[in-house]
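Novice: Sequence first, predicted model second:
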Amino acid sequence: MLRVALTGGIASGKTAVSDAFAKLGVPIIDADVASRAVVEPGSEGLQQLVKRFGEDILTADGTLDRRALRGIIFNDNQARTDTNAILHPLIRQWMQQTSAQQPAPYQIFVIPLLAETNQAEQYDRILLVRCSESTRIARLMQRDGITELDARQILAAQSSDEERQRIANDFIVNEGDYDELTANVLQLHHLYLNLAQNASGA
């Protein structure tokens, strides 16, 4: 089975691309979905976070207060390192288990921080979704209700597209033209099916 990692900066349009692949019947294993699953109430991940940071990171109903946790780790490198050490192994385990339950010629693994976490070598192909910085800023401002300055600070904290391009095999530009996007996804779909077939020796 061919393993394709889909990555890109925040607000680059990764969800639109993964949704287009999903409509073609391709299994999607999403790190963001995994990150929510591993901190559900009663989970090992949430228990470890509470042990590290205390119950102030919980809401009144016992779920993770993501805003509170972000506030703690934003300017505290050790807290961020500890959080990653707790969650990343659990996220990888969740993704592996989900992958095993969905056999297919190829799968798409949506990993926003692929470049930052040095996971590229674990995948057969890297698909980078990209768009202009101005488009990403506009999307962030509209989606999250933040200022342009806040949006620029968020972008600055991530790897650049130049860094992502160094590990990518394939590219999709997503500036909002849905017809162009779906056509590009279909082209890559056929490529990945052929690569998977060749790899299996069929």
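Specialist: Looks like it came in fine. Numbering: from 1, shown residues only.

Novice: only C-alpha atoms for contact and neighbour calcs from this point on.
Specialist: OK.

Novice: which other residues reach the helix or strand containing Arg70?
Specialist: Per DSSP states H and E: Arg70 is located in helix 66-73. For helix 66-73, contacts defined as CA atoms under 8 Å, 6 or more residues apart in numbering pick out Asp56, Ile57, Ala79, Arg80.

Novice: Against that first model, consider the following:
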Amino acid sequence: MKPIDLNEKFIVGLTGGIGSGKSAVTRRFEALGIQVVDADVAARDVVMPGSRALAAIVDAFGPTVVDQNGQLIRKALRALVFSDEEKKAILNKIMHPAIREHMLSQLLQADSDYVILSAPLLLENKLDTWVNRVLVIDVPPETQVSRTIHRDNVDRLQVLAIMQAQMNREERLEKADDVIDNSGPESALDKQVQVLHEKYLLLATERRTLS
């Protein structure tokens, strides 16, 4: 897959289901000097006080979604859109373009040998059209559930609901160019990341040579 208007950069799209350990993997790539553009971080950045997206959210949902310091109250916003598909669609119409624009800007500014685009919904939101390789962090579904319950202090049904909204494991793996198995201890990631890092350096060099 070829990226869209990204100055011949070599981009690896990293994704995985909830609880798969995406952050543990991206930290290791960052330790190797690779820049990471993270969709979750972008989603927080675009609603900082004074941002266009936050102003649009207040216009759409009212002043009760921000505190006295102008910060978005995410819990209040979630409560408003949780069971209202129309409001959820309005929020997505505000957030998705803002997040995409923010991530695209970061990708264009990245200057490491290659760059990681980390997004939980990389495949669902068609962001794989921006990347050269898709890297899936894979764990069994039961591991996703147990890790997320422990990490986020939520119940099993909440985790299963989130998993149902994401692409299933089989389909995600089918779309992967590379896979990291994160079903074992976190230390087992080190070698897998190092092997892929060396592979991506070679592929990025080949791309620059051919361009």
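Specialist: Perfect, I can see it now. Since this is a predicted model, take the numbers as computed values, not measurements.

Novice: TM-score them against each other, please.
Specialist: Here the TM-score for the pair of chains, by TM-score structural alignment, normalised by the length of the first structure, is 0.94; 202 aligned residues with a CA RMSD of 1.5 Å.

Novice: So for the helix holding Arg70 of the first structure, what gets flagged as buried?
Specialist: Neighbour counts over helix 66-73 of the first structure (16 or more other CA atoms under 10 Å) mark Leu69 as buried.

Novice: Can you pick out the ones from the contacts of helix 66-73 of the first structure that are in strands?
Specialist: Of those, none are assigned to strands by DSSP state E.

Novice: Need the buried ones from the residues you listed selected in ChimeraX.
Specialist: Taking 16+ other CA under 10 Å as the burial criterion, the selection of buried members of the contacts of helix 66-73 of the first structure in ChimeraX is written as:
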select :57,79,80
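
Novice: Using a markdown table, lay out the contacts of helix 66-73 of the first structure together with distance to Leu87 of the first structure.
Specialist: A markdown table is the format used below for those (distance: CA to CA, whole Å):
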| residue | distance to Leu87 of the first structure |
| --- | --- |
| Asp56 | 18 |
| Ile57 | 15 |
| Ala79 | 12 |
| Arg80 | 11 |
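
Novice: For Ala20 of the first structure, state which of the contacts of helix 66-73 of the first structure is nearest.
Specialist: Nearest to Ala20 of the first structure out of the contacts of helix 66-73 of the first structure is Arg80 (CA to CA; 32.9 Å).

Novice: With adjacent residues omitted, what lies nearest to the residue mapped onto the closest one from the second structure?
Specialist: Under the alignment defined by TM-score structural alignment, Arg80 of the first structure is paired with Lys88 of the second structure. Once flanking residues are discounted, Lys88 of the second structure sits nearest to Val81: 5.0 Å by CA to CA, 6 or more residues apart in numbering.

Novice: go on, Gly8 of the first structure?
Specialist: Of all residues not flanking Gly8 of the first structure in the chain, Val129 sits nearest, at 4.9 Å (CA to CA, 6+ apart).
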